[in-house]
Structures are given as C-alpha cells and as structure tokens.
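Enquirer: here is a sequence together with a model predicted from it:
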Amino acid sequence: MFRNLMRARGRPGRPTITTVSLATAVTVLVTGGSTAAVAGPPAPAATPVVTRAGLDPALVAGRGADVNFVEQEAENARTNGTVIGPDRSAYTLPAEASGRRAVRLSPGQYVEFVLPRAANGITVRYSIPDAPTGGGITAPLRVSANGKHVRDMTLTSQYSWLYNQYPFSNDPRAGLLHPDWWITECQCVPSATTPYPSISTPFRPTHFYDEQRLLLGRTYRAGDTIRLTAPSGSAAAWTVIDLLDSELVAPPRVRLLAANVLAFGADPTGRRDSADALDRAIAFARRTHLTVYVPPGTYQVNRHIIVDDVTIEGAGNWHTIIKGREVALSPPAPDGSVHTGVGFYGRDAADGGSRNVHLSGFAIEGDVRERIDTDQVNAIGGAMSDSTIDGLYLHHTKVGVWFDGPMRNVRVTNNIIVDQIADALNFHTGVTDSLVAHNFVRNTGDDGLAMWSDKTANARNSFDHNTVQSPTLANGIAIYGGTDTTVSHNLVADPVREGSAIHVGARFGAEPFTGHLRITNNTTVRAGTYELNWNIGLGAIWIFALDRSIDARIEVTGDAYLDNTYNAIMLVSDWPVKDLYSINDVRFRDIRVDGTGTSVVSARSAGSASFANVDARNVGAVGVNNCGSFHFTPAGSEFTLTDLGGNDGGWLAPWLLPNTITCDDRPPVSPPPPPSRW
C-alpha cells in the first residue's frame, strides 16, 4: 500500500544494530550472488519440470489462483548460461527471482525449455541492466522453437530499476532522498552525524524484473522446445531469465450485437488516440443497453475512461490491448496528480460513485516508471459498486486496482496483475461485501493484495484463491483493520523486503479490527523477510500492533508455512508503544510448518495466542522466541502461549510454564531444507 515508510522509529526489541554491507549487496547484485554456479556443457533436453511458485505443484494443491499457463523455472531448464542463487538478501537478482534462483546469460548463451503441454503463447520474466545514468536500455532476445527462429523480442529495463529510499529514485547516482531517516547500513541518523555519512551508489537497487508476452504464431506440442538466446552483440552485458510461462491462448472472442468501438472511430493500430472513440461507444451503449466491444488490436488511450452502468468486453487479454503514455499535467489535478495515463475509473465516491460496471477480456498497458503517490495512474480506479472486473491483464501501471470507497459488491476475478510500481490491488476506505478471487499477481512494488480501512472500515470482504509472487517491498497479502474479513486458499511466495507473506497490521491510521478475521488454508513459501528498520527477521505471517491493540477474533486455521527464512509466526508491537498495545487471543489451529530459519513463533508484544494441532519440523533455532514486551519480569513474559493439544514436533511444550522467556533478539539463522510432502 502507499506508505510513509518507517523512518527512525523505535525498533521492537533491543536497540542493537546489525551492520549490513551495501558494498557486498551491490557485488552480489552485479555478480548474481556468491552461490552462483557456472554451468558446464549443455545437458540434453529432459522431461519438463513444472512448478507453482517454484515448488512441486503437489505441495500447493488447492491453494492459489487457477490460471491458464504453466510455470517453468529457468534454473530447471537446459542452459549453457549461469545459474544464480539461491539468495534471499534484498538488492540482489536471485532474491527477486521466483524460487530465488534464475539463469544469467552472456551474449551468445541460451536457456531452453521443453513444453509440458501444447502452447501458442509464452511469457518471459527477465532482467537486463539499467543505463548507467538510469532510464533503462533495450536489448534483443531471440526466440526459437524446435531449433527454428520464431522472432526476436525487444526486452527493456525502462520499467525496472528503482533506487534509494522510499518513494525511490530512477537515478542510480542519487544521494540520500531523506537525509534525516535512519540508515541501517551506517547505523545512524545521517543529519545527526559529523561528518555527513557517505553511501555507496547505487543505493538499495530494487525492482529488477519485468515480463513480456509473445504469441508464437502457431501451436507447438508438448515435448517441443522453446529456446531463448541472448544474441551476440547484444547491448545488454547480461540477460537474466527467471522463468517461462506457456499457455494455449484461445482465439479472439467475437461479439456481433454490440457497440463496436471501431464504428465510433477507434484505431486498432494504436497510431491515433482512441479515448474519445471509447467515450462515444460507452455513451451509445448506455442509451441502447448494449455491450461495448473492443475487437483485437492495440488502442492508444492516454487518460482515464470514466465508466458507469456499462459493460466493456474485449476479445481476450492477449488480443485486445489498451495502451497509453503517462502524460504530465500542468497545472496538477485537484486530487494532487501531476500525471495522468490509461485507466478505467468509476466516478468518485463523493459524487456517488459508479455502479453496474463490468470490464472483461482486455489488457491495460501503462507507462509508469516512477512512484508518485499522489498520481492517479492506476489501471482501474474510483468507486464501482455492484460491478465485476474479470479476465484482465494489467501491466506497468502504478496500482492495478485501487478502489476508493465507500462502495459495495465488487468482484475482482481471474485477472493477471504484474510489474506494478506499487500495489496490485487495494480496497481502500469502506469497501464492503466484495470478493477478490483467482487473481495472479507478480512483481509488485508494494503490497500484492491489501485491504486498508482508512477512515471508514472495510467489511465482509474476502481474498480467496489468489497467487501472489515476489512483492519487492512489503507484503503479499495485507489487512489493515476492518470487520469480518476472510483470507483463504491463497498462495504467497518470495517476498523480498520489509514485509512478508501475510500481514495483519494495526497501522497507517486504519480503523480497528472488529468482528472476526479468518485466515484459512493458505500456503506461504520462502517468506519472512529481513525488516530493514528493525534489523530482525519477520514471520511468514506477522501481526503488528502499532497504532492500537488488536482484540478482534483472529483465527488462523489450516495454513502451511513452508521454507520460512526466519520465523513462521510473528506477533510484534513497536518499541515506543510496547507498553500501550497488545495482541490478544489469536487462535492457531491445524497449521503445518515445514522449515524455519529461526523459530516457529516469535512473540515481541504483550498478549496471548493459543495453538492446537500446529505441527512443525526442521526448526532452525528454537521453537518459541518469547520476548514479550521486553521487561523480563519475575512472572515471566507478558505474552502467553496456550497449548490446546496436538502440537507435534516438540516445538511448543518446553516453553509454556511459567510463561517462559526465551528471548534471543536476533537468533542465528539456519537455512531449512526444501519443503517436502508431509
């Protein structure tokens, strides 16, 4: 979500600092990680390895979005390049890769995938270097099928590579954006030091990856090969391939009885702006109660399209593309925006909002390359009640879907939201009775899916069966306040920095949690990042009392926390408010924890939690790290853990009575083995 990133706030726990070497981080970034292994001679083509979030699909069955494509990690494919990773350290290419590994190609090298099933379309997730002064470069990637050249893709880093402190810079040479903020790398608040500290540049590089889709022109069969080659003479010194998604793209959908935008002057070649033509088609469709149909093509749209009481349908998100430039506004708009760009917006909630809006079957390609939080440059925005957003592909906008309520009954389903500068989706302010289901999210620059009860509580909403991969900042799924919320059957993988997989936060001025919060049957993998401001490792799920206590009925049931970098479960309050707020009566039941770098549970707050049938194995340091609120009283910790039985693995029993304090502020990390079937 949009944030005033934590500055020199007190840190929960002892104020000891662990130094982080930026020079090391930059070296790892450039080299691809100290654990990189140079490949030997190319291996013969083999049975394709299909994964979901870098895992055996059997480990995540029933979790995450149903999608039309299959995922193949480059490190499992045939290559004469270099496998980089694994590495979970922020600011490195492996850390932001799916599964924390990828393949680096020098010019002339390739990676080759064997198709697991018939396909006529591919998505390539990749990274190439930035320009020396920022702004990105372009470079070719040769695509061959069964040894025959298909076409060259033009890769770009124009939408990648952010640097520095929030809200980030596009300039790798930039000095500190906020000289008064806490700087972990130098253990200081720079404005309070003499002489002024220097930093190595580029400082905190991040958001390295982008992805492109390509129709192959014909259907290839299972067992056919797709080779990606970085051509000799490429402008890119290296090309990193993270993965290939392949799918059988359906033919374009045709709707004959409709308000066809071509009849209103829209240009499917993208040479002329089609915004006014779309407005005319929408107005006609509302008068005649027809659907607006946007046939195959690329349509240039450089501003918001306002939608209300209308259905807009494309030929499929591979075939109908709405694409726009980011346009500077002079003077700024009344809402503070200094840019506009392509997006479909409901009317403002203050003006009554929109209703009965149905958008489906097209792509929105934006042009957002920097983070400006006041800009309304989202793919979908405004307020839309009694509406549906289905089957869209949202790419290169600030936020894929940002709804400002009050509004009710919206269904956001079956969308692909990738390569965003900020969130993929945010229910902001008074969104009620709504569902987000079967959406695929990858490479957000902030929370993947969020509900933020800012000023007015969200209520009775569900995030169900979504996949969120590789958020580069913050969390996969975050809930900030609200009433009667459900987070169920989601798959969240590979958060990178200052957040984790699932987050429950009393913060950002959110309204309190009330009623119930049910977190049910989710799977997280390789989660639990290093919190930059606190210098501690987070849990795969972390509950944070910053602005107030958390007293709602929170039930965490049926989750699986796999290959946790640090803790599986964390309950924490910030140091300045540790004696003011608590986290009370959280109930964990039927949980499986497979691998922790540190602990199963880390408690750094007053409060209580109960555990029933929480099974854990491959625990790194200690089952429970219970610091309470750091007073170390004779009565024991201020956080109470209750054993309700069935907690296998021996992780809990030794630490229960009398409220045992087992506080190691920063325990050593023991990387767990890969997860396996239980």
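Expert: Done, it's in.
Enquirer: could you use CA atoms for every contact and neighbour count after this?
Expert: Noted.
Enquirer: assign A23 to helix, strand or coil.
Expert: helix (DSSP: H, G, I helix; E, B strand; the rest coil).
Enquirer: how far away is it from A506?
Expert: 35 Å (CA to CA, to the nearest Å).
Enquirer: what's the burial count for H503?
Expert: Residue crowding around H503 was assessed by other CA atoms under 10 Å; the count is 23.
Enquirer: kindly apply the preceding question to L329 instead.
Expert: Residues near L329, counting by other CA under 10 Å: 12.
Enquirer: again, but for the one 4 residues further on
Expert: By other CA under 10 Å, the residues close to A333 number 14.
Enquirer: likewise R548?
Expert: R548 has 21 neighbours, counted by other CA under 10 Å.
Enquirer: and for T154?
Expert: T154: 11 neighbours (other CA under 10 Å).
Enquirer: my guess is it contacts I137, does it?
Expert: No - counting by CA atoms under 8 Å, T154 does not reach I137; the two are 10.1 Å apart.
Enquirer: take the one below as the second:
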Amino acid sequence: MSRTPSRLLAVASVAALGLGVIGIAGPASAGTAPVVTRAALDPALVAGRGASVNFLEQEAENAATNGTVIGPDRTAYTLPAEASGRKAVRLQPGQYVEFTLPAAANAVTVRYSIPDSPNGGGIRAPLNVTVNGGGKKTMTLTSEYAWLYNQYPFTNDPQADLLHSDWWITECACVPAFTTPTPVITKPFRPMHFYDEERLLLGRTYQAGAKVRLTAPKGTAAAWTVVDLLDSELVQAPHVNLLASNVLLFGADPTGKKDSAKAFEKAIAIARLARLKVYVPPGTYQVNRHIIVDNVTIEGAGNWYTKIKGKEVALNPPAPDGSVHTGVGFYGKDAADGGSRNVHLSGFSIEGDVRERIDTDQVNAIGGAMSDSTISGLHIRHTKVGLWFDGPMTNTKVTDNIVVDQIADALNFHIGVTNSLVRNNFIRNTGDDGLAMWSETTANTGNTFDRNTVQTPTLANGIAIYGGTDNTVSRNLIADPIREGSGIQVGSRFGAVAFGGKLSITDNTVVRAGTYELNWNIGLGAIWIYALEKNIDADIRVTGDHYLDSTYNAIMMVSEWTVKDLYSITNVHFKDVRVDGTGTSVLSARVKGGASFENVDARNVGAVGINNCGSFNFPPTGSEFGVTDLGGNDGGGTTGPWLAAWELPNTITCDDRPPVVVPPAPSQW
C-alpha cells in the first residue's frame, strides 16, 4: 500500500553499507550437532503457534563454518539486522558453512545475500552444495531481486539522489529542499532488502546426520556471500492427475522457452465445459501476463515440481488501472464486474520478475476478487505482493502456502473482504506488511489470520489490521521486523474505516520486535496500536500473547503528534499476556484514553514498567491515559514491579526516549 512518512522531528544515523556488525571468526567444529529452530527460537517456546511446515530450519550461526558470524545487530540497513535471529555467516571466496541434517531430506532452501552490482541491478554468483563431501551441485545465487535504496517507494540505483528532497530526513534532522547549505547525504542511502533464497532438489534422499556443505567457490563474482539459514525437507513424489484438462495437450511448454499463457487459457476453457480440473505437470512454464480464473480448479504436481514463471512486461500505454507493467499472476475478475467464484489453486509455484516497487502496478501472484475459493500449497516469490485481494468478496481460504521475497506485502485483504481465513502460511522477507487487512472505504469483516509464521519484514509490520469489524488474529508466530513497524499493528490510518465490533488478538508470539521508527526517533512496541486518523474505541481483546525479547517496548499505544489532542485509544483489554524481555518498558502510552491489564506477567524489563506520557499535555490531574489494574499483573525488571501501585491509574512517568537495556534471550517461563 502507499505510504508517506510522518514529519516529526527525529535524528538518526545510518550504518555504513556492510558495517554495523559484530564478527566472530571461524573455524567452528566440523562435528557441530544440528540445532533446529523456529524463527531462531527453541521450538518449545512457540509450540502450537505459527505455521506447521514440511521443512526444518537451521540457522547458519549454529552450523560449522570457517567463515565469520555477523551480528547480533538490530540496526536497520545492516546485513545482520535483516537476518533471521539477527545473525548470519559471511563467507569469503573459498569458505564454507556446513549443516548436519536433523532428519532425512532430499531438498534444501538457502537464504542468502550477495552484493549488488556497483550501479545497481544485481549480480549472479555460484554456491556449491555437497553432501558428505560428494554429489556436488551448484546453486546460482542472484542479487537482482534484492538491494533497494533511498526513500519510499525506493529505487534500485545505489547512487540516486533523494527521491523526495522535501521530506524530513532523520540523518540530517532537516528537510533538505529547505535547508541551507544543502546537506550531503551518504550514498548509497538507506540500503535494505538484502536477502533472497534459492531452492534445490538434491537428487536423492540423505539420512539424518548427513553433512550439507555450502561453499562460496574461489573465483566467484561475489566478493562475499552471507548465508542466513538452511531449510531441509523431504519432498514427496509429484502429484499426478490423469483425469484432468492437461495444459500440455493445449501446447504448454514445460521447458519454459515459449510463453504458455494461451495454452493455460485453452485448458481452463475446456475444463469448465467438461467440468474437469486443470492439471499442470512437472516443468517450468513461462507466463507473462495475468490468467483470469473463475469457476475453475488448477492443480500442479507440487510446488517443487510445477513452476509458473514470468517476465515483467512494460505496458504502453498503461492499463486503465494505472499499471505500467504486467506479469505472471492468477487473477479473479474485478469486483466491479462481479468478481470470481469457486476458484481453487494448489500445488505449484509462481515466480515473478519484480525488481522495483510501483504501487499502481498489478504485478501480484494472486489478485482480483475471489469468493468461495481456496488457495493452498503454493510457493510464491519475486512478485510485488503475493496475494492482493480487492473486494467485496467472501469465504476464501488461503492455507498452507509459502510466500517469500516480495517487494511489498505477502497478503492483503483490501476493501470489503468478509468471512475469509488465512491459516498455516509461511512468510519470509516481505518489503512491507507480512499479512494485512486494509479496510479502505469498506470494512473487512469476520476474517481470521490464524497460525501463520511471518519472519523478517524489511519494512512495516508482521501483521497489520487497518480498521474493520469483528476480525481475529490468533496463534501466529511473528519474528524480526526490521524498520518502522511492529510484530502486530492495529492502526487507524491509510484512509481505513473505523474499527467496529470486536478485534480479537489471541495466543500470538512475537519475538525480537519493536523496531526503531526513524521518523519519530523512538522505539515501537511488539504490538503497536496507533490512532492517526480516527479514535480507536472498538472492543479490542489481547489475550494469551507472548512478547519475547522486544527491542524497545512490548506494548505501544500512540497517536501522531499533530493529532494527539484529537484522537484517543480506549476499550483495549490485555489478559494472560507474557512479556519476556524488553529494552525499555512493558507499556509505552503516548495517547489519551486507557487500557486494562489482567494477569500480565513480565520479566527482564529494562526500564520503568509503564512509560506514561499521555498526550504530552502533562495536566496536574495526571496523564490523559489511564491504566486499569484487574489483578494478577506480576513480575518486572530493573526498576521493580512492572505495574506498581504508584503508577495507577494515570501517573505521569514520561521519558520520551528512555535508554535501552538489552534483555537476555527468552527462555521457558
């Protein structure tokens, strides 16, 4: 979605490209035992939360290597900050990192970063993969879909001047266009979105204990190769459907050399007439435009085997919707044309060619309006948004998908999406919100985001709810937001309708969240409730959440400075919440209104438990934000109990930018 920065006074510094890291030199022991994690955590800490996936995750910093461990670092614009768990391994040419398989596997996914080209656009470089010293295969790594720079909506050019010289710039604490002398901005300015990932079938099954070695070969074009993690998986045999409308019968090319869009459309037309499914066998199929789907089932052989891949194509003139490009995607009909129904997509991958962010472009993997539909078992990467739905539409289920390496969101319910479910999806490395419900002009109602994993959004939030009525966010695992966002945001912004009914936020785990907001020069919370355009007064229930290792606050409730006396946040209730580690407070209140707390337990709290600024008018009657203690609120940190009697109901305890105390790693409660 379109974003414009707040123009509040802020001062910040940008880490130099490739710096801001702590290095620990190898070599590590060649006998390193496998350490399986989920979002770089002990899986026991997140049992029952997040997506259940077919792969096992291993962080490179836990593997054997003669490279260098970088991190931990949470400073935006640095390589470790965007790594899972905020650590990774940097290899020079000739160096390796070696993982021990924790279970039988015949496929691996490597998350990595390599340098950009000097003038932008990326490079390609090899990465050798061996198992037990043999079976050598070579991955081709690329930085063509990484490395964005500058201000929103970003550029691929590392030498570009400011995209918006009339925006406030924290690095100079000024508006450059109105500042004399004109400040010098270090280039490349604000590098980000460093990582990509690549999948590889190993050609045979290796048993637990096998050693998978990743080596940056001597002579590689990459001056360095950073490996973040390895996912290992036992991929099942391809799915076959002989009683279907097979795209090969209509001229589809499984080698990817010829465009297969027309063949797909013919297969879909016959399938609808004959009431058959469409089957896409193993292969790579080139599709360079949208395939419109309605009342059809399309299934592949599995997302490791059936790959639908497209080039981004310039449109001249632009499309009526403002798109200046098109590309591969499966789209329901526009809602204005009645939308689509009974669409079922499963078992294939969609790989786009999107390298820049143009908000008017419809270059998403899945789009349009689809009611009474299902999207399951897809692997999506290198599109603008994985799944962007423009309603009204209803009763759509998005389950068991993997969405990675997006320029913007992984999924967005936009305008009047109702009674729909997003469950058990794995999301990593988005360029904007991982999962969003954006009720622009019309409320999204009765939807659920349940048991999804969202990792390393490079901008904005893991999960964001912008307005709407009677929605639920439950049992999700959210980790490592990088910049200007939180694990969970509840926001009155972007023209969203008011919140109504009940918003349930239940049994989620958020780890290493609470990022730095560069426009405000403050730290955000693991959960961030933000009244920018309207009051937030719906019944908001936050129950059973765990906020682990929060960089700043666990909970932030705030209004923007220019509207601080206009809007309030009320009727928010926190119950049965655990807070394990905050850099600053459990609650930072920067708005008028109030919230209640019951059985909220905290430990390793780095500052005063409640940082209560209210709306910064500091009346003699106390803060404009009230805290209601419903009992059972235990624990605290360096300054004593997090919720002390002297703080109630509205003691002013305002420290605008408290010092950060790094908490210990989270552990069993």
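Expert: Yes, it's here. Predicted model only: the values in this text are computed from it and were never measured.
Enquirer: more neighbours: A23 and A506 of structure 1, which one.
Expert: Comparing A23 of structure 1 with A506 by other CA under 10 Å, the one with more neighbours is A506, at 26 against 15.
Enquirer: can you give me the helices in the stretch 351-500 of structure 2?
Expert: Per DSSP state H, counting those that start in this stretch, the stretch 351-500 of structure 2 carries no helices over any range.
Enquirer: with structure 1 instead?
Expert: 22-31, 275-288 (DSSP state H).
Enquirer: want to try a markdown table for those helices, with distance to A58 of structure 1 as columns?
Expert: Below are those laid out as a markdown table (distance: least, CA to CA, whole Å):
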| stretch | distance to A58 of structure 1 |
| --- | --- |
| helix 22-31 | 32 |
| helix 275-288 | 45 |
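Enquirer: and G430 of structure 1, which of these is closest to it?
Expert: helix 275-288 (27.5 Å; CA to CA).
Enquirer: which residues of structure 2 does the closest one align to?
Expert: Taken onto structure 2 by TM-score structural alignment, helix 275-288 of structure 1 occupies residues 261-274 there.
Enquirer: how about that stretch: buried residues?
Expert: Buried residues in stretch 261-274 of structure 2, defined by neighbour count with 16 or more other CA atoms under 10 Å: A261, A263, F264, E265, K266, A267, I268, A269, I270, A271, R272.
Enquirer: export these to CSV and tack on distance to V184 of structure 2?
Expert: Formatted as CSV, those follow (distance: CA to CA, whole Å):
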residue, distance to V184 of structure 2
A261, 49
A263, 54
F264, 53
E265, 53
K266, 57
A267, 57
I268, 56
A269, 59
I270, 62
A271, 61
R272, 61
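Enquirer: list the contacts of the equivalent of D580 of structure 2 over in structure 1.
Expert: In structure 1, D580 of structure 2 lines up with D594, judged by TM-score structural alignment. By CA atoms under 8 Å, 6 or more residues apart in numbering, D594 of structure 1 lies in contact with A560, Y561, L562, D563, N564, A616, R617, N618, V619, P675, S676.
Enquirer: now with 10 Å, please.
Expert: 525, 560-564, 568, 600, 615-619, 672-678 (CA atoms under 10 Å, 6 or more residues apart in numbering).
Enquirer: so it versus L562 of structure 1, what's the distance?
Expert: 5 Å.
Enquirer: what do these two both touch?
Expert: Residues touching both D594 of structure 1 and L562 (CA under 10 Å, 6+ apart) are V525, A568, P672, P673, P674, P675, S676.
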